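K.L.:
One predicted model, sequence on top.
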Amino acid sequence: MTTTPVSDRQTQREEALIETVVASFDNTPDARLKEVMQSLTRHLHAFVREVRLTEAEWNTAIAFLTDAGHITDDRRQEFILLSDVLGISMQTVAVNNEAHGDATEATVFGPFFVDDAPLIANGGDIAGSAPGQPCWVEGSVRDTEGNPLPGARIEVWEADEDGFYDVQYSDDRVAGRAHLVADDEGEYCFWGLTPTPYPIPNDGPVGKLLDAVHRSPMRASHLHFMVSSPAKRTLVTHIFVAGDPLLTSDSVFGVKESLVLDFAEQAAGSPTPDGRDLGSRTWSRTTFDIVLAPEA
């Protein structure tokens, strides 16, 4: 980066301002809040000084954040998208989910989780009215010692084959999401949809940012999981489809090799695990064995 040299006098002026702002947080009663705000102040000022941010650029940034706030509502969270595409979401996941034995790796939460998804029985169908190829998903939930975790709660949600989650439609549909409970052996199974790639919402300020820097908004094909059990660390993760060409360019950096699974294509008319008649439709199947780490 080429910048105009900064004089000693100017450097002293800038550093004095930093120390004044940092000191303004000295009387913060919450020690953690004080630590975070003082560190944030130092890093933000360092950024401004490193790139020699212009006032026009500062105004553009304020307008960007204002637009992100305006487009955010109870169905759309533009600030999560911004965090995702900057890799901050994945870095936060990494910091808060240290490796523990063979515990399943975590990845980004994403902006489309909804509380109170319907309960389905093992072998039930999360797809509802969502279009797509049927997919049989099965596996187990165990701890890092290999013990089954009966009763583990498994939240699952995904986009349809058109690339949309149910909350992106305006008709209040509930499709492509549900929760289920692991059985007495810690096993689970359900019907969903074979994951397909889709773009993150790119009609707002985050989409304009990606376009400006020539980055794709596309996410690799995936299915979301959130798995919880008493005394275990709640796992938020995805599984990804082996062979997807987007695995190396996922727009939110969410792919981890351990989460890439084979989704085996099944011919039309092939017997299904539960005897479901799919007529002339093809389907796929995969196995995802989940290992939960103990609570920190």
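P.N.:
That came through fine. Here the structure is a predicted model, which is why all the values come from computation and not from measurement. Numbers count the residues shown, from 1 in each chain.
K.L.:
Only C-alpha atoms from now on, for both contacts and neighbour counts.
P.N.:
OK.
K.L.:
which SS class is Ala117?
P.N.:
Assigned with DSSP: H, G, I helix; E, B strand; the rest coil, Ala117 falls in the coil class.
K.L.:
ok, it - contacts?
P.N.:
Shown in contact with Ala117 (C-alpha atoms under 8 Å, 6 or more residues apart in numbering): Glu155, Val174, Arg177, Ala178, His179.
K.L.:
next up, a second structure to put side by side with the first:
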Amino acid sequence: MSIDNTVATDREHAVTAEVLASFDKTPDPRLRDVMGSLVRHLHAFARDIRLTPPEWEAAIEFLTRAGHITDDRRQEFILLSDVLGLSMLTVAINEAAAPGATESTVFGPFFVDDAPEIPLGGDIARGAPGCACYVSGRVRSVGGEPIVGARIEVWEADADGFYDVQYADGRSAGRGWLRSGADGGYRFWSVLPAPYPIPHDGPVGDLLTATARGPMRPAHLHFMVTAPDFRPLITHIFLADDPYLDCDAVFGVKENLVVEAVHHTDTPAPDGSHPQGGWTSITFDLVLAQADGH
């Protein structure tokens, strides 16, 4: 029996060695390293769990379904990366140490390239349901200097827990971009973020159900900030006291990104308006780290 086991093990490792050798002439050294590591780890995984043909077929079917459900408005593979923690691990690996800078978190599957531009103090909600929310702060360097003209992309789900791209009518709501002012300040109207489930009507949802995991994300607002000579920042701000802060389906919560939303009833908003039903405000500075070489 031990001889048979040894022969079987040798056969398994011979397959891995043959596949690794097939990448030896890859011209790009980084691609060669990536493919070699991928093959070694993937084959080790299969040996470790003793992968069966039905399990292999189920995995292929799962990935095929993920491909079929993905389109220009839904990215199931990003969703899969998120729920497996790969997205946050990639952030952790690549987030260079910059004490004082705003921390990064997951990008998520709902960003779009053609969001409308809004002026300082403008409205990204544009009809999205929810309590009016005034978001403001400064874009600044770690040293405190204002960053003028930074591009700030913002997107969020509405009070019903849906992003605009999840509706079938082609609406654009709850997203936009603006530039920081002469003092680095930014401000805009939105709606108060609400917790919501990630899309769980596809293969990723089936995976969550099979593993007794929930699909909920705590209430948050997405930011992507870019400025010359600074590292791009992709982050969220999360609402304090949200019941899902400790069980985010995509592991994106960081303590320094949790903020308080202040509720206002009788006081006018900073722009002098009086939103019907009251309003909320969030203040958060976006602090960028300098790019390498600057």
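P.N.:
On my side now, so go ahead. Only a predicted model underlies this, so the values are computations on that prediction, with no experimental measurement involved.
K.L.:
Asp125 of the first structure -> the second structure?
P.N.:
Here Asp125 of the first structure is matched to Asp123 in the second structure, going by TM-score structural alignment.
K.L.:
pretty sure its match is touching Phe188, no?
P.N.:
Yes - applying C-alpha atoms under 8 Å, one finds Asp123 of the second structure in contact with Phe188, separated by 5.8 Å.
K.L.:
Next up, the contacts around the closest residue to Asp183 of the second structure other than its chain neighbours.
P.N.:
Distances taken as C-alpha to C-alpha, 6 or more residues apart in numbering place Pro146 nearest to Asp183 of the second structure, at 5.7 Å, with adjacent residues excluded. Residues in contact with Pro146 of the second structure (C-alpha under 8 Å, 6+ apart) are Arg138, Val139, Arg140, Ala182, Asp183, Gly184, Gly185.
K.L.:
at 6 Å what do you get?
P.N.:
Contacts for Pro146 of the second structure were tallied using C-alpha atoms under 6 Å, 6 or more residues apart in numbering; they are Arg140, Asp183, Gly184.
K.L.:
so Val137 of the first structure sits in a strand?
P.N.:
Yes - Val137 of the first structure: assigned to a strand according to three-state DSSP.
K.L.:
which position in the second structure aligns with Val174 of the first structure?
P.N.:
With TM-score structural alignment as the criterion, Val174 of the first structure matches Ser172.
K.L.:
oh sorry, the question was meant for Val114 of the first structure
P.N.:
Correspondence of Val114 of the first structure to the second structure, assessed by TM-score structural alignment: Val112.
K.L.:
helix or strand for its match, which one?
P.N.:
Here Val112 of the second structure is covered by no helix or strand, with elements defined by DSSP states H and E.
K.L.:
Kindly provide the distance from it to Gly272 of the second structure.
P.N.:
From Val112 of the second structure across to Gly272 of the second structure, the span is 32 Å (C-alpha to C-alpha, to the nearest Å).
K.L.:
For these two, indicate the residue with more neighbours.
P.N.:
A direct count of neighbours by other C-alpha atoms under 10 Å for Val112 of the second structure and Gly272 places Val112 higher, at 13 against 8.
K.L.:
Look up how far Phe188 of the second structure lies from the more buried one.
P.N.:
19 Å.
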